[in-house]
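Engineer: just to be clear, the model below is a prediction. Sequence and coordinates:
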Amino acid sequence: MLKRIMDIIKGSKGNGVDIKKNKYDNVEEYLDEVIEVQATPEEDDVVNIKVCKVENDSDAVEALLLVESGNIVIAKIPHLEKEADDEFFEILSKMDDEVRKYEGALMILGDEFLLLTPKNVRVEKHKSLGEE
């Protein structure tokens, strides 16, 4: 089929097929030659996003295990301005150190969320047209 299409594209200057004389007059006549192609990704290509809460050390360990196994984690945390104490900031520091050990990333989103990503995920800030 590809060869016939290339012949049609080349034209009728002695080295191709004359479209007017071609036995195929419309697309419907090609449909019986269409090959099905898998449109869904393989299971290995799937990236899961897990949502959880991180309020203490055990929650932090659970979130880190999820990231280490290749998941993206969005974690609800105590409000950094109103509810977080020094102990929680220490937990955040330890989490950041652990994520960096296996080349992941930890980002604080607003005052109440964390985004933890494995090493195969990159997060880039989108710059709008007015920003430099």
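Structural biologist: Sure, I can see it. Residues are numbered from 1 along each chain as shown.
Engineer: every contact and neighbour count from this point should use C-alpha atoms.
Structural biologist: Noted.
Engineer: tell me which residues in the helix ranked longest in the chain are buried?
Structural biologist: Longest helix in the chain, counting residues (DSSP state H): helix 86-101. Within helix 86-101, the residues scored as buried using 16 or more other CA atoms under 10 Å are 88, 91-92, 95-96, 98-99.
Engineer: among these, which one lies nearest to Arg4?
Structural biologist: Val99 (54.7 Å; CA to CA).
Engineer: got a list of what the closest one touches?
Structural biologist: Counting by CA atoms under 8 Å, 6 or more residues apart in numbering, Val99 makes contact with 64, 67-68, 105-106, 116, 118.
Engineer: against that first model, consider the following:
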Amino acid sequence: MSASSDPTGVLRVDRTTHPDRTELVLHGELATDTLPTARDEVAAAEADAPPVLVLDLAPLDYVDSSGVRLVLLAQHVATEQGRRLAVRLGHGHTRRVFDVLGLTARLDVIDRESGDPAGSP
């Protein structure tokens, strides 16, 4: 994707709310220039205090360290508030980034094809 002066031009976040969870699906690039958009969307979802917040990062084309930090901070907030954060990483670039950093084992990672993300980890 080409760079844009409008950070929302390279990141789209789709939000779906269910009775037992809120899901944010991120498309495009999660990097320093798109972080404000992603951070605002995560904060808005957290403000609703869903029992489970699912961050679906599988559709991302690119993620950098600022995106990784966003996930770790969201996990911290969920833990502090007694809620659950689940992450879909897929099998591409995003998964490799989290694997290389040794974070996959520290996160509640779910597969797109898996059952109910509101169930027990």
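Structural biologist: All right, it came through fine. Quick caveat: nothing in here was measured; it's all calculated off a predicted structure.
Engineer: care to give me the TM-score?
Structural biologist: TM-score for the superposed chains, counting by TM-score structural alignment, normalised by the length of structure 2: 0.41, backed by 74 aligned residues with a CA RMSD of 3.7 Å.
Engineer: before we move on, the earlier item: tell me the one among the contacts of Val99 of structure 1 nearest to Val51 of structure 1.
Structural biologist: Among these, and counting by CA to CA, the member closest to Val51 of structure 1 is Leu116, at 10.3 Å.
Engineer: show me what contacts the nearest residue to that closest one once chain neighbours are set aside?
Structural biologist: Leaving aside its sequence neighbours, Leu116 of structure 1 sits nearest to Leu106 (CA to CA, 6 or more residues apart in numbering; 4.5 Å). Contacts for Leu106 of structure 1 (CA under 8 Å, 6+ apart) come out as 95-96, 99, 114-117.
Engineer: a markdown table for those, including distance to Lys76 of structure 1?
Structural biologist: Listed next are those as a markdown table, based on distance: CA to CA, whole Å:
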| residue | distance to Lys76 of structure 1 |
| --- | --- |
| Met95 | 14 |
| Asp96 | 16 |
| Val99 | 17 |
| Leu114 | 7 |
| Leu115 | 9 |
| Leu116 | 11 |
| Thr117 | 15 |
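Engineer: and those, which is closest to Lys53 of structure 1?
Structural biologist: Leu114 (9.4 Å).
Engineer: sec struct for the closest one, please.
Structural biologist: When classified by DSSP: H, G, I helix; E, B strand; the rest coil, Leu114 of structure 1 comes out as strand.
Engineer: against which helices or strands is the biggest helix by length in structure 2 packed?
Structural biologist: Ranked by number of residues, the top helix in structure 2 under DSSP H is helix 65-80. For helix 65-80 of structure 2, the elements it packs on are helix 35-47, strand 84-88, judged by 3 or more CA pairs under 8 Å, 6 or more residues apart in numbering; DSSP states H and E.
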